[in-house]
Structure formats: structure tokens, C-alpha cells
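Visitor: pasted the sequence and its predicted model underneath.
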Amino acid sequence: MSQIQLLPAVEKFLSQPGRLFIGGTWQDAAGGRRFAVENPASESSVAEVAEGDERDVDAAVAAARAAFTGPWAQHSPAQRGLLLFRLAELLDQHREELAQLITLENGKPIANARGEAASAANIIRYFAGWPTKIEGSTHPVSPASGAPMLNYTVREPVGVCALIVPWNFPLTMCVWKLGPVLATGCVAVLKPAEQTPLVAIRLVQLIEAAGFPAGVVNLVTGLGAHTGAPLAGHADVDKIAFTGSTQVGRLIAQAATGNMKKVSLELGGKSPNIILPDADIVRAAKGAADGIFYNQGQVCTAGSRLYVHASVLDQVLEELQRHAAAHVLGPGLDPANSMGPLVSARQLGSVRGYLQRGQEEGAELICGGDRPAHLERGHFIQPSVFLDRAERACVAREEIFGPVLTVMSWTEVDELVLRANDSPYGLAAGLWTRDLRSAHRVAAQLKAGSVWINCWNVVDPASPFGGYKQSGWGREMSKNVIDAYTETKSVFVDLA
């Protein structure tokens, strides 16, 4: 099957240079610089966008502050909800357009990009219901004076929020953060990853079309050092929300100490996936394969450590090889392909380095391990499986962010849990079993923010998402995230 034809709207969008959006105005970067956006499947440039710097960050933060204290503050909760519902409808109407942009700049198969675009509308629709439900409370206080007192609390928006999002789910990560920002009455400066700015630009165009006041959402595209860093440390930013690597998360947290801004971090993972001997092995092996090969393994929750009971190890390895071999690698715009490229040459180099080091450190390569021979261009890598009996190789310990699975065997449950938890990360974990008692017992002992039983990577806007340990601070989604974007004010009234 040949590649799908780009929509005329997408071709028109790509023909126009991407610009910054500050204070309701589309504009070039202050320094006049631009950078190219690459299609990772062809290694060719598909568009150029503005390369912002500290001056643009300052202007965007000032515009956000003006909107927060001005027109946006006059919008009632019901009006905010109506605007979010309108945005969700626009996302639905432009779903195919958004999906094509995602695949062009990220590389993922078009079917996965369409799913991401559909999910984005649902997430915004979920948060559209929140503005009228952010409530305070009254408290039966007992002051020492004995005077009658009324005490109540109100929830107020934090203020100017810096949103720094990654490239692996370039639309989803934007709406995960913009949803609660807009629902609570905050304002935003959005900084997308330099690898995937296009769908963020189109999203902000739809936000403008939905009727949000100028300055409520501002967009600054550019490189991390020149835009992300000054945004994280900006003295007039009240909160920063970041999704990305744990290494960069540490830098974000340090930068936030200048004015003690609120911080939420969704960081890396090395998630354990466990197959108990009584599991449906065919189903579990497929779930394990999908858990690591989906999105080319470029998922923070990727099930990259697979613990298989020794009694079913050979059967699971055979199934994993079958699933890896079934993947068809190629450009994501061809619907026949089930696995696209990695996002960049740098990411490809990193994954290939892990594949080489894993073998040097004693892990047994079961399948994959290199670039596919039939693809001369593009940042493609074969889905790969290691068996590491000693569990000491780097591929069993470090986050790879590629389609690389490391399998280990086990025999005793208590030892298994210790091994599964022996990681600086704690983002996700999973297990496969037919025994309900075993499922709950093991799940209770796993140190992870999400635990999936007989499934993997199930995420819903009504359920909190985040990690233990070095996988992050705070939670995305659900009612939990509303706390991250609001301040609680306690008010005492003397009734004497």
C-alpha cells in the first residue's frame, strides 16, 4: 500500500513558516532565526519554524500575566468550560489533519497518530467539565478566643504556567497540560519539543479559533537551552509542568528554586512487566510485545523489563520473536507499516549504542539488534529482544527509549518483587495472571504510580497518572491535577 495523500490543509500549513504566538499575535522570533523540522522517516525537512530565545520568553510571560489579571479573570467558570468544549469540537473536526502532522514530524504509524488526535479531543472534553466543579469548603473551627467564626476556603488559579512538553506524544502531552490550565483559570506559555513543534502550532491555531482571549495561551518554539531553560527559571512564572527525561527534570527543579515556583514533573521509567506461570501465555506475550514496541518504544511507561516465570520462559521468548518479526517497518504515512522510525538521528544513535553495550555486557540478543537492511533512509531500528540471565547489563537497568525489551526469568515471588522494585524509577508496572489473589498481592507490593493487571498502558483522563521515586513529582489528569494548578485560600470571618 502506498503512502496516504496529505490533506490540502496540511500542505498549505507546511508551506507557511511556523511562527510564535504571543499575546494573541503570530510573529517571528525576536532574533529572526528559524530551524528546520525533519521527517524522521525520510530525513528530509518538511517545514521551518521560528527559533525563539529569552526575549521571546519574556514577551510571552508578560502577555500571559496581562491576560491572567485582565480579560481571562473576567470569564466565569461556565464560560471557560464552554470554550474548552468548543476546542474539543475543533480537535474532532481537524482530527485527520492533526494526525498527519504528528506522523510527519514524529514518525509514528498513521493509525497511532489518529488515535492520539482522537484522544486529545476527549481529554479536552473531560477538562471542559471541571471549571464549574472546583469548590471550596467550610470548616468547624474552634478559635482559642471562643468568638464565633466562619471559616471557608476558596480555590484560586496559580497564575502563569510554563508548559514544556516532549516529542513522543506531541499532541497528547500538550492537552494533558493545557486542559487543567484552562479549566482552572490559569494562563500558559507552551514550549513544545524542537523535534515536534508543528502539531503544537496547529493546536494553538485551533485554540485561537475557539475564542480564547489573547495571551491566555502563548507559544514559543525553539531549542531547549534557548527557550526551555529561561522559561523554567523565569521570575514571573508561577508554575512549571514538565514531561521528559529525569536528567532534564532535575535541571527544571533546580531552575524553579529562584522564585520557588510550583513544579510538577512526569519523568522517565524502566517499568517491570511480570508474567506469572498461570497467565494466559499467548495473551501475556502479546501484551508484553505491545508494551515495548508501541510507538517504537518511545514511551515513558514502556514495559522494558519483562520478568517471566522460568517454567514458561521458552514459550514466551518464542511468542515475543513472532510478534517482533510480524512488525512491518517503514514510513508512518503508509498504513501498511506497523512501526515507524525513531524520532531523530540522535535517538537512533543512542538506541544502537545500547544494543551494542547490552551484548558486550553479557545479555543474549534473541532477535533484532540493528537497522533494517531494506530501509536506506530514516531513523529505523528493528524491534529487539534480549535475554539477560544475570540482570546486570545496561539494557536491564537503564531507560533506552526504543523498541528494546530485556527478559529475565524468576522462580520465587518474594524475590521477584524485590527485583522489580530495584530501580530508581517507579512510573509503571504490570502483571499477567489468572489468579485474582496473586494479582492483588503482587500489585500491592509494586512501587509504581500505575499498575496494570492483564493489560498495559491503559490511561484515562479520569484516572491520575504519575510516578514514584525518580519518575516524577505530582500527578497528571483526573481531579488530582486540579490541585496542581490551584491555590487554596483559607478565610476567617469574625461573626461576633
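Guide: Received, thanks. These numbers were taken from a predicted model, which means no experiment stands behind them. Numbering: from 1, shown residues only.

Visitor: all contacts plus neighbour counts: C-alpha atoms, from now on.
Guide: Fine.

Visitor: OK, contacts around the most centrally placed residue in the chain?
Guide: Nearest to the mean C-alpha position of the chain, counting by C-alpha atoms, centre = their mean, stands Met173 at 4.5 Å. Shown in contact with Met173 (C-alpha atoms under 8 Å, 6 or more residues apart in numbering): 165-166, 243.

Visitor: could you rerun that using 6 Å?
Guide: Val165 (C-alpha atoms under 6 Å, 6 or more residues apart in numbering).

Visitor: figure out the helix or strand that it lives in.
Guide: Assigned by DSSP states H and E, Met173 falls within helix 172-184.

Visitor: second structure for comparison follows:
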Amino acid sequence: MKKYQLFIDGEFVDPASGQWIDTVDPYRGEAWAQIPRGNAQDVDRAVAAAARAMRQSTWTDMTATARGKLMRRLGDLVAREAERLADIEVRDNGKLKQEMLGQLRYHSEWWWYYGGLADKLEGAVTPIDKPEIFAFTRHEPVGVVGAMTAWNSPLLFVAFKCAPAIAAGCAVVVKPSEFASASTLEFAALTREAGFPPGIFNVVAGYGTEAGSALVEHPDVAKITFTGSDTTGAKIYATAAKTMKRVSLELGGKSPNIVFDDCDLDAAVAGAISGIFAATGQTCIAGSRLLVQNSIREAFTKRLIETAKMARIGDPMDPATNIGPVTTPAQYQKVLDYIEIANSEGARCVLGGGPASGLPGGQFVEPTIFVDVAPKMRIAQEEVFGPVLSVLGFEDEAEAVAIGNDVIYGLAAGVWTRDIGRALRMSKALKAGTVWVNTYRAISYMMPFGGMKYSGLGRENGIEAIREFLETKSVWVSTAVGAPANPFVMR
């Protein structure tokens, strides 16, 4: 098994604990590598290195244009290593090779895009209403950033968080999930090859209760950006407030995927399948609530079931596989528990409903569809994070909006209709950070991503994301000559 080290101040180093954690291949059900068990002492070292790097002339004297060139060089290296990194992520989290390779081939775009944006963070001269004053604004990096990523798309989240942070001039300390740290540690070597100064990019792997908590509590960390559950996000938010840290939180979802009777049926069925069974349902944007207009609900559900039955479960490295394993034992049990909850609440299972047998590893769940689901059932309110779909009916736009918004989350939503007016009305009425119309599960480095309500704070991607890592400073310069103004009166 490969034994990884922490990446601190430009070097790979052993953890202070002298301990490692086995990382398990979810498909085979066996350990394939060891990641370092970082703790508060390692976080201290990494944060100190990041803070020092931000003070040193190699970074402070580097122009934003030069910083952008480093980032674009890193993007080139990721493009070169995309397949190797994708293979590592499949071993770590069990997602499909096709999915992870697509993400890694796209990953470079974040470094190219934000590398190009780095020298375009312009301040502004304000035509101030005060006489004999020259006033302008400038943007400065917020400071050391703690970036905490989830296990379902580790390097994609590194791109989401670290590319805009570094473009803004920040240094980062990444705490990847203990269930999927290997690819981030492999990526760290590419930052060194690209020429990043030591300390600008650091990785401290380990448990959330040890390394993660220490990063959130550290007084020299200026901002935390986190992807994960709303429960953990709320704890981070509360802890960060004690030291006045800025926070960005990309949390859970219970997204409505809404099908109207005037839709393109083939496209809507494919969109419903993509929304819940892609990535084995282990995605915060999963369209886990399928709302279908009553006039077509029975026929649509029948077509949906027929299509879902064709999904092939198996080896995530096999191009023919559609659904891979659930990543962790705890998540696997959680998905099965929710299936039991749905049955006990009176929902009717029309497909799947249990473990998929005859496969290695023992963490496979059948694609599962429930009908006769009431909006207030737990299966329709709580995030399952697995291949479990709830089908609900509605009569008209007003009822679709009411049901769609009747959860604590607001990350994403889908709308399937040929009526452009309806599409625009629905996109306005739905309380979600992203609304897809006649498509689903599309992302871009150009398009802001984030949630409303319990789905989080702040935005990732697009120009808006870089503002999350900047402070705006106002500068007032007096051009007055002669006697000073009255010092006892506000200027």
C-alpha cells in the first residue's frame, strides 16, 4: 500500500502523531493506501507556513500577472495528469471512472480561468462628495484560508475553493475528507512542480474532529470554506464566529426536479435519472424529489422505472457501469435506514429497495424509487445522499412551487417544460441557488454555485467566488493646502 505524507511548506512530511489511516476502496472493500493522521500540531505548522508565505517577498512582490501564470501552469499539469488522478479518486470514493475522468479533465479550467482573472481585480476611484479629497478602493487578500473538502468530488472541490483563493493572493491549508485524501495529496506535488512558493498550498489530512476542528479554531486562519453536511456546517459557522472568521458553506440539498406535462418526455426521464442515480446519488445537488404533474404522473413513472431498471451496477472502472458503490460504510447504512423509514411511513417502493448482492465490497444499493410519497414524509424532507428517489404529484405551477420550496434546503432545482414563460416564472419562484431548465447537474467554472437557507452561505465559481477571498479597503487622500480643517468636526 502507498503511504502518503502531509504537504506543508512545500515539502512532504510525516504527521506529528506518527500515525496513519487506512483508506478503503469502496468497490473491493479493502484498504489500498494509508493517509497521514494529522492533528492540531500539524495544522499549526501548516497555518504558520501559509502565513509566512503570504508575508515573504516571493509572494508579496509577485505581480498578479505572474501569479496568474503560475496558476495556468498548474492547470496544464492537471490536464497532463488527469487520468492518473481520476484513477486515484475512483479507488478512494468508488465513483465511476467516466465521472471522475470528466471532472479531472475539466478541473484545469478553474486554474486557467482564475489565473486569467488574477490581474483583473481592479479597484475604483470614487468621485467623492468631499472637496480636496482623492478617494479610491483596493482589493486585498483576506488572509490564510482553510479549505475543507468532501469525499464525493475531492479535487473538483479543491478547484472550487483554492483557485479563486490563490488568484486573490491568499495561501491555503486544505483539509480533505479522511475518506478521500489521496488525490489531494497527489495534487499537492503538482503545485510544487508548477513553481508555487512553499507554504502557498498546504494539505493536512486527518479526522475532522482532530485536524478539521483545529483548522476552524486556529486564530491565524482568516476564512473557512467548507463543503459537507448542514449539521457540520452549522458547527463550523458557530466555531468560526468566535474568532470572527469569514465563512463560505456549501451544504446539503433536497432538490426538487419538476416535470410538467408539456415537457420533452425522453429528455425529462433522462434528467430524472441523471438527477438521482448519477454518482450513486451521492451529490448535494441530487434531484431526490421528483415532482411530476398529475396528468402524466402514472405514465411518466412507468417510463422512469423501465429506464432505471436498465442501469448496470458494478465495477466503477468499467465503462459499462452506471452505478457504483456507496463510498463509506456509515453512508451505506444511512441509505438503507432511510429506505426502511420510507417503508414505515407508507411510501410504496416500486423499484429496488435494498442492497445489491453478488458484488465485492458489500456497499451497493439498488436504484430505488418510491411513489405515494407525501411532502412531509422524512424521505421527502431529509437528505439521503444515495440512489433513492421520491416521486410526488402536483396539479399546477403554484402547487409545484409550494412543494418544491417546502424543505429547509435551497441548493438546486430542475424544471422540465417547453413553455418559456413557465420556465422563467418557476426559476424566479423556486428558492434555490441554481435552477436548471430542461437540463440537470450541469456546472461551470464561470457560473456561481451555492445555496439558500440550510444549503449554505456564499458562492463558489464565477467572478463572484473571488470576492469571497478579498477585503475591500477604502483609501482617502487629502489634497488640501493651507490651514487644516477644524479637528473637532467630522470631515
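Guide: All right, it came through fine. From a predicted model like this one, the values you see are computed outputs, not experimental measurements.

Visitor: quick revisit: alignment lookup: the residue nearest to the centre of structure 1 to structure 2.
Guide: Counting by TM-score structural alignment, Met173 of structure 1 corresponds to Phe157 in structure 2.

Visitor: ok, Leu87 of structure 1 next?
Guide: In structure 2, the residue paired with Leu87 of structure 1 is Leu74, using TM-score structural alignment.

Visitor: leaving out chain neighbours, which residue sits closest to its match?
Guide: Ala194 (5.3 Å; C-alpha to C-alpha, 6 or more residues apart in numbering).

Visitor: and that neighbour, how far is that from Thr184 of structure 2?
Guide: According to C-alpha to C-alpha, to the nearest Å, Ala194 of structure 2 stands 15 Å off from Thr184 of structure 2.

Visitor: just give me the neighbour total for the residue nearest to Leu74 of structure 2.
Guide: 17 (other C-alpha atoms under 10 Å).

Visitor: do the same with Leu416 of structure 1
Guide: Residue neighbour count, defined by other C-alpha under 10 Å, stands at 18 for Leu416 of structure 1.

Visitor: what is the aligned counterpart of it in structure 2?
Guide: Under the alignment (TM-score structural alignment), Leu416 of structure 1 pairs with Ala400 in structure 2.

Visitor: host element of its match?
Guide: Take DSSP H and E as the rule and Ala400 of structure 2 turns out to sit in helix 397-405.

Visitor: how far apart are that helix and its match in structure 1?
Guide: Helix 397-405 of structure 2, aligned to structure 1 and superposed, deviates on average by 1.3 Å (mean C-alpha distance after the TM-score superposition for structure 1).

Visitor: residues in contact with that helix?
Guide: Contact with helix 397-405 of structure 2 is made by 256, 394, as judged by C-alpha under 6 Å, 6+ apart.

Visitor: same question for stretch 78-88 of structure 2.
Guide: Contact with stretch 78-88 of structure 2 is made by 100-101, 104-105, 108, 183, as judged by C-alpha under 6 Å, 6+ apart.

Visitor: that stretch: average distance to aligned residues in structure 1?
Guide: Compared with structure 1 after the fit, stretch 78-88 of structure 2 shows a mean deviation of 0.6 Å (mean C-alpha distance after the TM-score superposition for structure 1).

Visitor: can you show me the strands along the stretch 251-400 of structure 2?
Guide: Remark: strands assigned in the stretch 251-400 of structure 2 by DSSP state E, counting those that start in this stretch are 256-259, 289-293, 348-351, 368-371, 388-394.

Visitor: what's the local residue count around Pro277 of structure 1?
Guide: The tally of other residues near Pro277 of structure 1 (other C-alpha under 10 Å) stands at 17.

Visitor: so who does it touch?
Guide: Pro277 of structure 1 neighbours (C-alpha under 6 Å, 6+ apart): His309.

Visitor: what is the aligned counterpart of it in structure 2?
Guide: Using TM-score structural alignment, Pro277 of structure 1 pairs with Asp261 in structure 2.
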